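Trainee: the sequence and its predicted three-dimensional model are supplied below.
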Amino acid sequence: MLPLHGLIVSCQAPIDSPLHDPPIIAAMAQAAVNQGATGVRLDTPAHIQATRQCLKAPIIGLWKQQIPGFDVYITPQFQHAEAIAQAGADIIAIDATLRARPNGETLETLISRIHQELGLPVMADIDTLEAAENAEKLGADVVGTTLFGYTQATQHLTPPGLDLLRQMVEKLSVPIICEGGIASPQMAKQALDFGATAVVVGTDITGIDLKVKAYQQALG
C-alpha cells in the first residue's frame, strides 16, 4: 500500500471555474506537496495526467460521471477506472455505497478488475458503516468517509463524519481516510486522533470558488 498518511489535498475545481484547467490543477498539487502534503486527490484523466508529469507524490484518482438513472458518480464503471489509471493515478477512488450501479456491474467485480487488470489499489468512498464493512469485505484497500452527508441515506447529516470514523476504526482493519467537511487544521488533527490514517482536505485549501461564494453570502 502506498504511504498515504497525514494530509492529502484534494485539488479540484468546479467545471465552470477558470481553475478547472490541467496546468492550474497541477500547480495546486505541486504547491500542496511542496508544503508537506503526502499525496493529492484529483478528478479527470486530464488533470491526473498533467499532474503526473510534474509530481512524483501519490495520486488518488477519480473520474466523476453523471449517468442517467443512477446516483453513483465517482468512477462508476471500469472504463473510467482504466482511463485514470492510464493517466497516472496510483490509487483508484470509487463510489462504494450500496446504491444501484450502472450496466449491472457489481462493486465486487469493479474492485476485482481494478486489482487484476490495472494492478492498482482501491479507495472505497462510502457513506455509512454498512457500506464501509461491505467495501472491506469485497477487497477495498482503503476506505474513506467521502460520501457521508452526500447520499440520500445520509443527507440529513453534516460532514465530517467523525462518529462514523470512530465506528470504522473499531470495525475495520484496512486504513481509513477521513474526507469531507474538514474545515480547519484543528478538525483535521481531531480526525487523526480518532484513528484516521490520513485526512483529505479540499475546499478549505483549494476551493477558491466556494470559499469566495461563502464570504459573499456572509457579507450580504
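Mentor: All right, it came through fine. The model shown is predicted, which means the values in this text are computed figures rather than measured ones.

Trainee: for the rest of this, base every contact and every neighbour count on C-alpha atoms.
Mentor: Will do.

Trainee: can you pull the buried residues of the helix or strand containing Ala26?
Mentor: Under the criterion DSSP states H and E, the helix or strand holding Ala26 is helix 22-34. Within helix 22-34, the residues that qualify as buried by neighbour count (16 or more other CA atoms under 10 Å) are 22-30, 32-33.

Trainee: helix/strand/coil for Gly61?
Mentor: Classification of Gly61 by DSSP: H, G, I helix; E, B strand; the rest coil places it in strand.

Trainee: what sits against it?
Mentor: 41-44, 48, 84-85, 89-93 (CA atoms under 8 Å, 6 or more residues apart in numbering).

Trainee: of those, just the buried ones, ChimeraX syntax please.
Mentor: The ChimeraX command for the buried members of those (criterion: 16+ other CA under 10 Å) is given here:
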select :41,42,43,44,48,84,85,89,90,91,92,93
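
Trainee: check it against this one:
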Amino acid sequence: MSNFLEQVHKKLIVSCQALEHEPLHSSYIMSRMAYAAMLGGAAGIRANTVEDITAIKETVNLPVIGIIKHVYGDCPVFITPTEREVDALVSCGTEVIALDATSRPRPDGVSLPELFAAIRRKYPGQLFMADCSTYEDAAAARDMGFDIVGTTLRGYTRETAGMEIPDMDLIARLGQTMGIPVIAEGGIWTPQQLHDILSMDGIHAAVIGGAITRPLEITKRFVQAIES
C-alpha cells in the first residue's frame, strides 16, 4: 500500500462523493465519475462508503482514499469517527483511510490518540490520513504516527468557520514543517490554484472534489455570477 505515495506524488486526486440528499447519490454514478476522472488524468480517488469504494474499485485501477461519513447524534465528528468505520474500510481494501483528526470529542467517547493507537496496533500496514482543520491538528496527528496529513477540515470546524479556503499560508507552512506527506484539500477551484499548491515544497498531492464532481455546486457558482 505504500505504493500509493509514489502513485500520487505531485498529482491530482479527485473526490467522488455524493451524500443521500444530493442528486448524484449512487454508487454506480460515483464509479462512472471516478472513471471519467481517471480518463482525465487523475492519479487517485477519494470516496465515501464501502458501497461506493467497492464500485469504484471495480471500475478503475486508481488508489483510493476511503472515508465513511457517519453522523452520530449531535457529535460534530463524522468523517470515519469510530473504529467501526475503520474496520469497514479495511475490509474493502482502500489504500488509505482518512479520519477526522481534530481534537473534538468523538461520538463513542474515545479520544483521537486512543483511537489511533488502537487502529495502528490492529492494522500496522494500513496508511492513515489525518483530516485536519489547523496547524495544531496536523502537528498532533504527525506526532501520533499518522502517515499523511491533509487540510480537509479547514473552514469546516467552529474555530475555522468563515476562513477563506484554500488557505495557502497554512498549506505552505505544513509543507515546510511537517516532515511527512501533506495533501492539500478543500476549496481548490481553479487550475492555477492547483498548480501553485503542487509547486510548494513538501506538498505531496492535492484533492479536488466540488470543482470537478459536484455539478449542482458548479452550476450555483455560475448562476451567482449572473445574479451578482
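Mentor: That came through fine. This is a predicted model, so every value here is computed, not measured.

Trainee: Provide the TM-score value for the superposition.
Mentor: Once superposed, the chains reach a TM-score of 0.94 (TM-score structural alignment, normalised by the length of structure 1), with 220 aligned residues with a CA RMSD of 1.4 Å.

Trainee: circling back: in structure 2, what residues pair with the helix holding Ala26 of structure 1?
Mentor: Residues 27-39 of structure 2 are the counterpart of helix 22-34 of structure 1, counting by TM-score structural alignment.

Trainee: relative to helix 22-34, how tilted is the next helix or strand after the helix holding Ala26 of structure 1?
Mentor: Tracing the chain C-terminally past helix 22-34 of structure 1 and defining elements by DSSP H and E, one meets strand 39-43 next. Between strand 39-43 of structure 1 and helix 22-34, the angle formed by their directions is 160 degrees, by axes from the mean of the first three to the mean of the last three CA atoms, to 10 degrees.

Trainee: show residues contacting the next helix or strand after strand 39-43 of structure 1.
Mentor: Sequence-wise, the next helix or strand beyond strand 39-43 of structure 1 is helix 45-52, with elements assigned using DSSP H and E. Taking CA under 8 Å, 6+ apart as the criterion, the residues outside helix 45-52 of structure 1 that touch it are 21-23, 25-27, 29-30, 42, 59, 61, 63, 83-84, 86-89.

Trainee: got it, and stretch 159-176 of structure 2?
Mentor: Applying CA under 8 Å, 6+ apart, the external contacts of stretch 159-176 of structure 2 come out as 133-135, 138, 151, 154-155, 181-182, 184-188, 197, 200-203.

Trainee: that one spans what distance, first to last residue?
Mentor: For stretch 159-176 of structure 2, the first and last residues are 23 Å from each other (CA to CA, to the nearest Å).

Trainee: so where is it in structure 1?
Mentor: Taking TM-score structural alignment as the measure, structure 1 aligns residues 153-170 with stretch 159-176 of structure 2.

Trainee: about what we covered before: and the helix holding Ala26 of structure 1, what does it pack onto?
Mentor: Packing partners of helix 22-34 of structure 1 (3 or more CA pairs under 8 Å, 6 or more residues apart in numbering; DSSP states H and E): strand 39-43, helix 45-52.

Trainee: can we see that at 10 Å?
Mentor: Using 3 or more CA pairs under 10 Å, 6 or more residues apart in numbering; DSSP states H and E, the elements in contact with helix 22-34 of structure 1 are strand 6-10, strand 39-43, helix 45-52, helix 203-206.

Trainee: the last one maps to which residues in structure 2?
Mentor: Same thing as helix 203-206 of structure 1. Residue span in structure 2 matched to helix 203-206 of structure 1, by TM-score structural alignment: 210-213.
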